[in-house]
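Trainee: sequence? don't have it. structure:
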């Protein structure tokens, strides 16, 4: 057993990965041979990831608020606490908060020497973001 005391500061999500205010808390980054990392990601209202893909898939588990997600070419979907979203390996997608509500999710990713955890692409345009449903509060 290993206990790691919280010593990392909350990180501001970089502008080349996110639109809006996003904050990241590291949860798990076990040494090799483990391939799993996990982060608690806090999206302020209107904030979202850029389009991206994960070579070995990604699961997000919503813990708070109301969010939106979309795979390239698919509809924008509303996600709420308790919802799990699996983005398949290589599937281009984005996720974030609704315009009126914050959203927090646990992002679980895999990566190894042959696969990056994530490949970042272009920002989600305001028109793409606004095309989603307007969820009830």
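Mentor: Looks like it arrived, so ask away. All of these numbers come straight from a predicted model, not from anything done at the bench.
Trainee: every contact and neighbour count from this point should use C-alpha atoms.
Mentor: Fine.
Trainee: what packs against the helix or strand where residue 26 lies?
Mentor: Using DSSP states H and E, residue 26 falls within strand 22-29. The contact analysis (3 or more Cα pairs under 8 Å, 6 or more residues apart in numbering; DSSP states H and E) places strand 22-29 against strand 11-12, strand 36-43.
Trainee: what does the last one contact?
Mentor: Taking contacts as Cα atoms under 8 Å, 6 or more residues apart in numbering, the residues outside strand 36-43 that touch it are 20-30, 96-97, 102-111.
Trainee: for comparison:
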């Protein structure tokens, strides 16, 4: 599916891999960012883990320096109140 423009700028696609069930609140998406694409600043009501499969991502959490992640890199972002942006390169 093409990611909604309200949440992203540039070419971004997302594939839902796992949906929450009665026993689990875990949702898993494979999200692909074309070069220069990014999220708008936003928050998540629950924590979020990001894992880079290929390419490079720049993750910026409000109040912290941006972190550059290459293939195999990951970051854990705390729940509510944390704003972030992610860019594909």
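Mentor: Structure's in. What do you need? Everything numeric in this text was worked out from a predicted model, so none of it was measured.
Trainee: tell me the average deviation of the strand holding residue 26 of the first structure from the second structure after fitting.
Mentor: With mean Cα distance after the TM-score superposition for the first structure, strand 22-29 of the first structure departs from the second structure by a mean of 0.5 Å once superposed.
Trainee: ends of stretch 34-54 of the second structure, how far apart?
Mentor: Using Cα to Cα, to the nearest Å, one end of stretch 34-54 of the second structure lies 11 Å from the other.
Trainee: go on, stretch 81-89 of the first structure?
Mentor: From start residue to end residue, stretch 81-89 of the first structure stretches across 23 Å - Cα to Cα.
Trainee: do the same with stretch 46-57 of the first structure
Mentor: Span of stretch 46-57 of the first structure from end to end, Cα to Cα: 25 Å.
Trainee: before we move on, back to that, could you dump the helices and strands packed on strand 22-29 of the first structure to CSV with distance to residue 86 of the first structure?
Mentor: Formatted as CSV, those follow (distance: least, Cα to Cα, whole Å):
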stretch, distance to residue 86 of the first structure
strand 11-12, 24
strand 36-43, 14
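Trainee: just say which of those strands is most tucked in.
Mentor: strand 36-43 (a mean of 21; mean count of other Cα atoms under 10 Å).
Trainee: name the next helix or strand downstream of that one, please.
Mentor: Next element after strand 36-43 of the first structure (DSSP H and E): strand 48-49.
Trainee: what range in the second structure does the next helix or strand after that next one sit on?
Mentor: On the C-terminal side of strand 48-49 of the first structure, the closest following helix or strand by DSSP H and E is strand 52-53. Mapped onto the second structure with TM-score structural alignment as the criterion, strand 52-53 of the first structure occupies residues 42-43.
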